[in-house]
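Peer 1: Quick one, structure for this:
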Amino acid sequence: MHFVRLLDDQTFEFISTYPLDTFEYGCSVLSCSFSDDNNVYYCVGTAYVLPEENEPTKGRILVFVVEDGKLQLIAEKETKGAVYSLNAFNGKLLAAINQKIQLYKWVLREDGTHELQSECGHHGHILALYVQTRGDFIVVGDLMKSISLLIYKHEEGAIEERARDYNANWMSAVEILDDDIYLGAENNFNLFSVRKNSEGATDEERSRLEVVGEYHLGEFVNRFRHGSLVMRLPDSDVGQIPTVIFGTINGVIGVIASLPHEQYVFLEKLQTNLRKVIKGVGGLNHEQWRSFNNEKKTVDARNFLDGDLIESFLDLNRTKMDEISTAMSVSVEELCKRVEELTRLH
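Peer 2: Here you go, the predicted model:
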């Protein structure tokens, strides 16, 4: 048996419990509101995991409201598969169900109750496991088919594919960094970023997400979230740098910062010089270790920096600091200041 539980935010005691059906697993959960309805709901996506089925063929979306500290089920919708992801989207509910992306609207019935009503969908995935949205754009992380970009067209009430990454990546998490750049993690412990090519000369170019960054993290990431682990003062330089937090199955929490170009170029030069001075544990080559590596290819890391390596500059003895300072033609004090700025991001 699996349950949906409401916890006290201070003591973490169970306040309310809703039992799911036998063989029914909770796959996704979301707090959201709908158009023309100010109530806040908890939506839960489930799957019936039956021993004789390779992949769930049935699931449910459950909509709860909390009244007097109790979970009240006010609507449910049967689905033809596991509801792997739920997103609030334009006042509606966007669900990833097996190989389909499905959009539901919140409809008021004549008897005063509400129901989820299917509006439109998009097929074409192996298994759509991870979904992030921004405006009308939908970014999907697939079990095998990497990242694809969909767009919701209001006038037609339709979801269409705009572009995709044609590499085979087994995704474990996705996130939208900005309108054009999307971040992915895959099951060979790599990170990569892709860019939407709006300026492409041909339809073929515009339909392809261009891989712009690759990096071996060495950790299996299962969640990205926009945010920061430290207080960010908006008037400071550091406060202007967007960050994404990631969590891994080993319990590691890390930060990915989108650096301004000038700062990136400076720190990349510092990283290159640090590699010459700092020897890896067991004689391992840092550049080799950070190379993007899967079953099909191994390529040098690009457009990612190793913050841990750069911050280790502050732990070097003065002789090694001077060595790097001379190589870069930058004073030790200036180097320390630039690296300390980086440490304030986490």
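Peer 1: From here on, just use CA atoms for contacts and neighbour counts.
Peer 2: Noted.
Peer 1: From Asn98, how far off is the nearest residue to Glu268 once chain neighbours are set aside?
Peer 2: Counting by C-alpha to C-alpha, 6 or more residues apart in numbering, the nearest residue to Glu268 once its immediate chain neighbours are dropped is Leu305, at 6.7 Å. When distance is defined by C-alpha to C-alpha, to the nearest Å, Leu305 is 35 Å away from Asn98.
Peer 1: compare with the first, here's sequence two:
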Amino acid sequence: MCKRMMLLREGVCSCFLLVKIQIIQTSPFQVSEVYSKELKGAISSLASLQGHLLIASGPKIILHKWTGSELNGVAFFDASPLYVVSLNIVKNFILLGDIHKSIYFLSWKEQVSQLRLLAKDFGSLDCFATEFLIDGSTLSLIVSDELKNVQIFYYALKMSESWKGQKILSRAEFHVGAHVTKFLRLQMFPTSDRTNATPGSDKTNRFALLFGTLDGSIGCIAPLDELTFRRLQSLQKKLVDAVPHVAGLNPRSFRRFHSYRKAHRPGPDSIVDCKLLCHYEMLPLEDQLEIVTRLERLVHRFSQV
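Peer 2: Now for the predicted structure:
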């Protein structure tokens, strides 16, 4: 006999049920209710946090502890979000996405049973999906919005631009061209598994984000080491002029952050477009050599990328 615990959500009744599913070889599935509880407002998101159940209900998130017979609230946070649409967890850190007020970065302290706000984005943003992007010891916060953009933020307590850590800072931004509704975090293979890997570039704790969009497409966002990024960025700049584009459209203009009647300060240029880079290997050999020659100092190292 195999037993599993499963959470079911009923948004219409504004309640949630904790049910137990038993799988028996000689009979079909058996489902029995273990616990149910009503809340004020619809449940919009659920997440597991160090053995606790984190529930988002409207503008409030409540952390519950299962005692064996019931769920008891041990902490809550309802400072200013309007309506929570997504929750993501890494260790004791929480990423919260709001329907209009962008993202919030929180931490959970079990010793004092407290959910504490570390930083947030002070701009307005209609979140579609959020997730953590992990690159070794570097933790980034990623969010997709209504205007088909993807932004990457980071928490910098000691930087003056962060207002003593109250504001998260922009690391990169990118226009996908479709509404991203879900990110899936997947661990990457260590770079040492590749031949001719750069010494010291091995990072085993590295994750990529696979995402899906409303138009049916899928994509991936993955971290790069600094040297590889510089090489690919230089190549990308050359390909903008070297490759003929559909209807003569400029890919750099298309990938710029889109804002609707709002002043926007451009973020760092920290993302390379693999869709554009793929055109390089489809070029004739003569054109490839000409582009590489223009890159001067990267000629002898380019084949190692």
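Peer 1: After superposing, what score do the chains get?
Peer 2: Remark: TM-score between the superposed chains equals 0.86 [TM-score structural alignment, normalised by the length of the second structure]; 285 aligned residues with a C-alpha RMSD of 2.5 Å.
Peer 1: hang on, the earlier thing: could you double-check that the residue nearest to Glu268 of the first structure sits in contact with Leu270?
Peer 2: No: counting by C-alpha atoms under 8 Å, Leu305 of the first structure stays clear of Leu270, with 10.1 Å between them.
Peer 1: what do we get in the second structure for the residue nearest to Glu268 of the first structure?
Peer 2: Leu305 of the first structure maps onto Val272 in the second structure, with residues paired by TM-score structural alignment.
Peer 1: how many other residues sit next to Leu235 of the second structure?
Peer 2: 21 (other C-alpha atoms under 10 Å).
Peer 1: a helix runs through it, doesn't it?
Peer 2: Yes: assigned with DSSP: H, G, I helix; E, B strand; the rest coil, Leu235 of the second structure falls within a helix.
Peer 1: what residue of the first structure matches up with it?
Peer 2: Applying TM-score structural alignment, one finds that Leu235 of the second structure aligns to Leu270 in the first structure.
Peer 1: Please name the residues that touch that match.
Peer 2: 310, 324, 328 (C-alpha atoms under 8 Å, 6 or more residues apart in numbering).
Peer 1: What does Lys20 of the second structure correspond to in the first structure?
Peer 2: By TM-score structural alignment, Lys20 of the second structure lines up with Val65.
Peer 1: Give the next helix or strand downstream of the helix or strand where that match lies.
Peer 2: Assigned by DSSP states H and E, Val65 of the first structure belongs to strand 59-67. Scanning forward in sequence from strand 59-67 of the first structure by DSSP H and E, the next helix or strand is strand 70-79.
Peer 1: Would you mind listing the buried residues in that next one?
Peer 2: 71-72, 75-76, 79 (16 or more other C-alpha atoms under 10 Å).
Peer 1: For it, grab the matching residue range in the second structure.
Peer 2: Going by TM-score structural alignment: strand 70-79 of the first structure matches residues 30-39.
Peer 1: circling back: looking at the buried residues of strand 70-79 of the first structure, spot the one nearest Val140 of the first structure.
Peer 2: Ranked by distance to Val140 of the first structure (C-alpha to C-alpha), these are led by Thr79 at 18.8 Å.
Peer 1: Roughly how far does the closest one sit from Asn98 of the first structure?
Peer 2: Distance of Thr79 of the first structure to Asn98 of the first structure, computed by C-alpha to C-alpha: 10 Å.
Peer 1: mind listing what Leu183 of the first structure touches?
Peer 2: Residues in contact with Leu183 of the first structure (C-alpha under 8 Å, 6+ apart) are 174-177, 191-194.
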